[in-house]
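Enquirer: Just the structure for this:
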Amino acid sequence: MAMAGISSPPLTSQEVQRLSQRLQESEMFSAHDDGLPKFALEEVAVGNMIAQGGFSSVHHATWMCTPCALKKIFDPVLTEELKAEFENEVQMLRRLRHPNVVTLMAVCRTPPALSILTEFVFGGSLFEILHGTAPRPRGSLEADPATLLPVVRQAGVALAYLHAMMVVHRDIKSQNVLLTEGNRPIAKLCDFGLARMRSELCTGSMQWAGTAPYMAPELFAKRKYDETVDVFAFGTMVWEVAAAEIPHANLDAPDIAHRVQTKEFAGLGVPHSWPKSLKNLLRSALSAQPDQRPAMTHIVTELETVIREFAIS
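Expert: Predicted coordinates:
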């Protein structure tokens, strides 16, 4: 004898609403995106361009009433290599969680508008503070070593964290250190487009990439390298803050390569009046021999001594 089917009670309006919300949430946090929120480019109010690289541009933007930075690929031809570079940066930012690393907010993987949204850091870059020509508002940060070296130390703390996570940034420079507003700014390391896991170094495309004035000798020579290329670049940035000058200004890459491979302090001028602790830090961080460069944890500790000496000088 067949049994009559048992019908389920109809869903209440609250249950329908809850299921609808769960569907929306599953679309925003899909398995493909590894739990990252998604956005569509038409949802974003795009403002002024902040920076531009070889394949992408960064803009001030607003998404869901929130100020943010929009980085989007502008190359009309989306090659597999370009898609891989984009995905690499997304995954790097996704796995890194640190107070001195910019926070990834959402990702758009819809071609051709491959884009990411990160927090917007209102104080500008370390480069702009050091070398900017625009008038600075009253009460803004002073561009002197005693003020800026503690900020650089924060970037060093972030870099030490990256290395502990087996990540090599490969493009440490003053343009990629952002500062929050105020008299006690927080440094935020950004632009992970060239970052790689340590096991992936010296493989694939763009393996010798970087920004010439901050590049270590082994990158110019296309030799095997490790995370100490970041230490070298960080040392160059410390010199930049202490000297308030652009490193290797007006030199071509071959000239820079010769200087960093053959001269003490990578060919950068180091006055006798600088504290001994600073000269020792630069001598080790800018060594032409990678195995003579200290770990970032050591550099950060040494920088504390440098900061104290600048404060009393």
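Enquirer: Every contact and neighbour count from this point should use C-alpha atoms.
Expert: OK.
Enquirer: in the helix or strand in which residue 308 is found, what's buried?
Expert: Following DSSP states H and E, one finds residue 308 within helix 296-312. Within helix 296-312, the residues scored as buried using 16 or more other Cα atoms under 10 Å are 296-297, 299-300, 302-303, 306-307, 309-310.
Enquirer: next one: stretch 169-185
Expert: 169-180, 185.
Enquirer: Repeat that for stretch 188-203.
Expert: 188-198, 201-202.
Enquirer: Format the residues you listed as JSON lines; extra columns: secondary structure and distance to residue 26.
Expert: Converted to JSON lines, those look like this (DSSP: H, G, I helix; E, B strand; the rest coil; distance: Cα to Cα, whole Å):
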{"residue": "188", "secondary structure": "strand", "distance to residue 26": "31"}
{"residue": "189", "secondary structure": "strand", "distance to residue 26": "31"}
{"residue": "190", "secondary structure": "coil", "distance to residue 26": "29"}
{"residue": "191", "secondary structure": "coil", "distance to residue 26": "29"}
{"residue": "192", "secondary structure": "coil", "distance to residue 26": "27"}
{"residue": "193", "secondary structure": "coil", "distance to residue 26": "28"}
{"residue": "194", "secondary structure": "coil", "distance to residue 26": "31"}
{"residue": "195", "secondary structure": "coil", "distance to residue 26": "29"}
{"residue": "196", "secondary structure": "strand", "distance to residue 26": "30"}
{"residue": "197", "secondary structure": "strand", "distance to residue 26": "29"}
{"residue": "198", "secondary structure": "helix", "distance to residue 26": "33"}
{"residue": "201", "secondary structure": "coil", "distance to residue 26": "35"}
{"residue": "202", "secondary structure": "coil", "distance to residue 26": "38"}
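Enquirer: any chance of the residues you listed in a markdown table, plus distance to residue 272?
Expert: As requested, the buried residues of stretch 188-203 are exported to a markdown table (distance: Cα to Cα, whole Å):
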| residue | distance to residue 272 |
| --- | --- |
| 188 | 32 |
| 189 | 31 |
| 190 | 33 |
| 191 | 35 |
| 192 | 36 |
| 193 | 38 |
| 194 | 36 |
| 195 | 36 |
| 196 | 38 |
| 197 | 39 |
| 198 | 37 |
| 201 | 37 |
| 202 | 38 |
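Enquirer: Let's compare: structure for the following, please.
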Amino acid sequence: MDSSIQNRRLKANDLARRSIDDFCKAYGQAPLDLIAPFERDEIIIGRRIGSGSFSFVYEIQTFHLRPDQSDIYTEEQVERREATARSVNYGAKYVMKCLKDELEHSEDEDLFIEAAQDISHEAEMLAAVSHPNIVKLHGVIANRHDAFLDGIIFHDLKPDNVGFDMLGNLKLFDFGLARFMPQYGDAYEDLYEMSGAGTPRFSAPEVFFEKPYNLKADVYSFGVVLWEIMCLKKPFAKCKHRKEFEKALKRVDKVLAINRKWPRSIQDPIRRSLSGDHAERPTMREVCNVLNDCVLGLEDSEDEIIIGRRVGSGSFSSVYEIQTFHLRPDQSDVYTEEQVERREATVRSVNYGAKYVMKCLKDELEHSEDEDLFIEAAQDIAHEAEMLAAVSHPNIVKLHGVIANRHDAFLDGASSFFIILERLESTLSDRIEVWAKESKRSSKSFSLDNRIRVASSLAGAVEHLHYHGIIFHDLKPDNVGFDMLGNLKLFDFGLARFMPEYGDAYEDLYEMRGAGTPRFSAPEVYFDKPYNLKADVYAFGVVLWEIMCLKKPFAKCKHRKEFEKALSQGTALAINRKWPRSIQDPIRRSLSGDHAERPTMREVCNILDASREIKYCTDDYCSTRKEPSKSSSKRFFLKFSSSTASSTSATADTLQDLLNDSEQSITA
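Expert: Model (predicted):
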């Protein structure tokens, strides 16, 4: 290797290391320690889909992880690596961003060093923030560490840096110029000497003229973007020379004129954001509140949750769709700062397409002849809330809210205690029914890949519960749902329980109350014998059998004695020899009457991931995913303002592309 190139690499690496050490000394654990680490040869990339001044972006086709890396990575890092790799199997799409090789050979010796600092800094920034409208960091090079800070200025806010993923969700990206603000002073009021950065047309006057500035430089940039969203024209388009632009920048209110036909609630944030005096600009939180009220048209309401029709019902509970939220203003004296922020974020998410449901107990439970029924149901729904708050996984339904006074809620009646969950559109039972109808209509070969994806996703969710010492107790197709994007979600945690802390939850047996649906219950659970986590493995085996067979398990058992005999003998769920061996094996082992012979859910996950190489079988599959609807311009700027206030998945378009399309359609 050329010695000059080697020197450049060493210098860039040394600067990065010193930066890492300084950050860690000042702020403790680095957020990148929690991001999945990957070696370069573990990632199989495809075509190049984007490029910048310093970097290329490639699509990731799949991951080939090295086996048994527990001696290299932490337990959490190993879990994140495997979860990311598995997610590709159920439709997740990722890209890899890296520097261009030719930078090392540039005549400008410092160019490579500068670019290296920018991309490592971008990783650090993305690891430190999490927001639905900021592009998510899913992995970094294995030997990379960074630090934790807070208070970020984006520095280059413009439509070209605002993207939309394949589902239409807005994502702010390209954090190469983003920087943490100094830790002293008020970042919205005090001024700081910082190097000017960004695109001139979107830069605040104080940044362009290299004067001290603060976070309100981003507010100015947002004002320019919002003006372009409303006007559908390039800002400062008539300025052909630098002097013209400098002159226009000093009279922005005249050049970026506000149309009086726009709603006043839009005119105001644009006018204030574009003020030449930073002190007169609002904060991004104020902008969010104005735009949020503009779209929602909120009014005072006694109840904070406006529910619609009932969309589901169980033995003890009812589920209602949530139409919108009407939050009481200024609850800072009631809730913590983080709780206030989470409440507001949940409300805003409804504006850009998120759907939620409210689950509560049925009022008639209070009047039941069985005195203990209400108490038991209340325990189950409260327990479900605790369980969902303790776990986080892409294939487990997410808990978004609970009743504020949850400890005393039942004093006001059965339906007073509620939990807020993400809305699901269908269940695995629905999907199996569709598959069964399609298979009868057609005998042509089809890919088994989709059904194995479903099984693999479900296995991953159950394995995650077992990793945290939780037994689900009621695994069945009716408790497996799909959201509006087709993502699998395990739900209904009313019977889930934490395993005892002593012993081995996969080997030792425990005296626990039997629970679940008989057709999916392990023999030891049904016959009230001691059991362990492998009772869930048995239930998963029954579900996997139903996914493959497209028939109800134990359907021929009409009476209790018939069912008990079939359960004891283990002969009712016959395995079709035409199924791939890699599917036959986990079903056969999972359905063993002896719990010791059943695999762990980690073993099941590994087998199903490997079986994804199988492509064809004699059945047909009907996809139920829907195309995302296009957002209005109001939704665009609402999402955009929300993400800017808080401050790598693939993006399909940028905001600039959409603005260009809108401008062309108007011209036409």
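Enquirer: TM-score of the superposed pair?
Expert: The TM-score (TM-score structural alignment, normalised by the length of the first structure) is 0.75; 258 aligned residues with a Cα RMSD of 2.7 Å.
Enquirer: circling back to that earlier point, give me the distance from the helix holding residue 308 of the first structure to the chain's centre.
Expert: 22 Å (Cα atoms, centre = their mean, to the nearest Å).
Enquirer: Residues touching that helix, excluding its own?
Expert: By Cα atoms under 8 Å, 6 or more residues apart in numbering, the residues outside helix 296-312 of the first structure that reach it are 145-146, 149-150, 153, 156-157, 159-160, 163, 231, 275, 277-278, 281, 285.
Enquirer: before we move on, the earlier item: tabulate the buried residues of stretch 169-185 of the first structure (CSV), appending distance to residue 86 of the first structure and secondary structure.
Expert: Below are those laid out as CSV (distance: Cα to Cα, whole Å; DSSP: H, G, I helix; E, B strand; the rest coil):
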residue, distance to residue 86 of the first structure, secondary structure
169, 15, coil
170, 16, coil
171, 16, coil
172, 18, coil
173, 20, coil
174, 22, helix
175, 20, helix
176, 17, helix
177, 20, strand
178, 21, strand
179, 24, strand
180, 26, coil
185, 29, coil
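Enquirer: ok, now which ones touch the aligned partner of residue 361 of the second structure in the first structure?
Expert: Applying TM-score structural alignment, one finds that residue 361 of the second structure aligns to residue 73 in the first structure. Residue 73 of the first structure is in contact with 55-57, 112-115, counting by Cα under 8 Å, 6+ apart.
Enquirer: of those, buried ones?
Expert: 56-57, 113-115.
Enquirer: Let me know the closest of those to residue 128 of the first structure.
Expert: residue 57 (17.4 Å; Cα to Cα).
Enquirer: how much space is there between the closest one and residue 163 of the first structure?
Expert: 27 Å (Cα to Cα, to the nearest Å).
Enquirer: Not counting sequence-adjacent ones, nearest residue to residue 616 of the second structure?
Expert: Once flanking residues are discounted, residue 616 of the second structure sits nearest to residue 447: 4.3 Å by Cα to Cα, 6 or more residues apart in numbering.
Enquirer: Let me know how buried residue 517 of the second structure is, in neighbour terms.
Expert: 14 (other Cα atoms under 10 Å).
Enquirer: For the equivalent of it over in the first structure, give me its contacts.
Expert: Aligned counterpart of residue 517 of the second structure in the first structure: residue 211 (TM-score structural alignment). Neighbouring residues of residue 211 of the first structure by Cα under 8 Å, 6+ apart: 171, 173.
Enquirer: Would you map the strands across the stretch 1-150 of the first structure?
Expert: Assigned by DSSP state E, counting those that start in this stretch, the stretch 1-150 of the first structure shows strands spanning 44-52, 56-63, 66-73, 104-108, 115-119.
Enquirer: The fourth one: which residues count as buried?
Expert: The reference is to strand 104-108 of the first structure. Buried-residue list, strand 104-108 of the first structure, by 16+ other Cα under 10 Å: 104-108.
Enquirer: Go through these and say which is closest to residue 253 of the first structure.
Expert: The closest of the buried residues of strand 104-108 of the first structure, once distances to residue 253 of the first structure are taken by Cα to Cα, is residue 104, at 32.7 Å.
Enquirer: biggest helix in the first structure, by residue count?
Expert: If you go by DSSP state H, the first structure has its longest helix at helix 145-164.
Enquirer: List the buried residues of that one.
Expert: 145-163.
Enquirer: ok and it relative to helix 296-312, angle-wise?
Expert: 170 degrees (axes from the mean of the first three to the mean of the last three Cα atoms, to 10 degrees).
Enquirer: so the following helix or strand past helix 145-164 of the first structure corresponds to what in the second structure?
Expert: Scanning forward in sequence from helix 145-164 of the first structure by DSSP H and E, the next helix or strand is strand 167-168. Taken onto the second structure by TM-score structural alignment, strand 167-168 of the first structure occupies residues 470-471 there.
Enquirer: neighbouring contacts of that stretch?
Expert: In contact with stretch 470-471 of the second structure (Cα under 8 Å, 6+ apart) are residues 465, 496-499, 533, 536.
Enquirer: what do you get if the cut-off is 6 Å, keeping everything else the same?
Expert: 496-499, 533 (Cα atoms under 6 Å, 6 or more residues apart in numbering).
Enquirer: Name all residues that make contact with residue 158 of the first structure.
Expert: So residue 158 of the first structure contacts residue 100 (Cα under 6 Å, 6+ apart).
Enquirer: which one in the second structure is aligned with it?
Expert: Per TM-score structural alignment, residue 158 of the first structure is aligned with residue 461.
Enquirer: which ones are touching the closest residue to residue 139 of the second structure other than its chain neighbours?
Expert: Distance criterion Cα to Cα, 6+ apart; nearest residue to residue 139 of the second structure, sequence neighbours excluded, is residue 36 at 4.7 Å. The contact partners of residue 36 of the second structure, by Cα under 6 Å, 6+ apart, come to 77, 80-81, 139.
Enquirer: swap in residue 641 of the second structure?
Expert: Residue 641 of the second structure touches residue 288, counting by Cα under 6 Å, 6+ apart.
Enquirer: now with 7 Å?
Expert: 287-288 (Cα atoms under 7 Å, 6 or more residues apart in numbering).
Enquirer: Compute the distance between it and residue 635 of the second structure, please.
Expert: 10 Å.
Enquirer: From residue 378 of the second structure, how far out is the equivalent of residue 190 of the first structure over in the second structure?
Expert: Matched across to the second structure, residue 190 of the first structure falls on residue 491, judged by TM-score structural alignment. Separation of residue 491 of the second structure from residue 378 of the second structure (Cα to Cα): 17 Å.
Enquirer: Likewise for residue 634 of the second structure?
Expert: In terms of Cα to Cα, residue 634 of the second structure sits 41 Å off from residue 378 of the second structure.
Enquirer: what about residue 88 of the first structure, how many neighbours?
Expert: Residue 88 of the first structure: 18 neighbours (other Cα under 10 Å).
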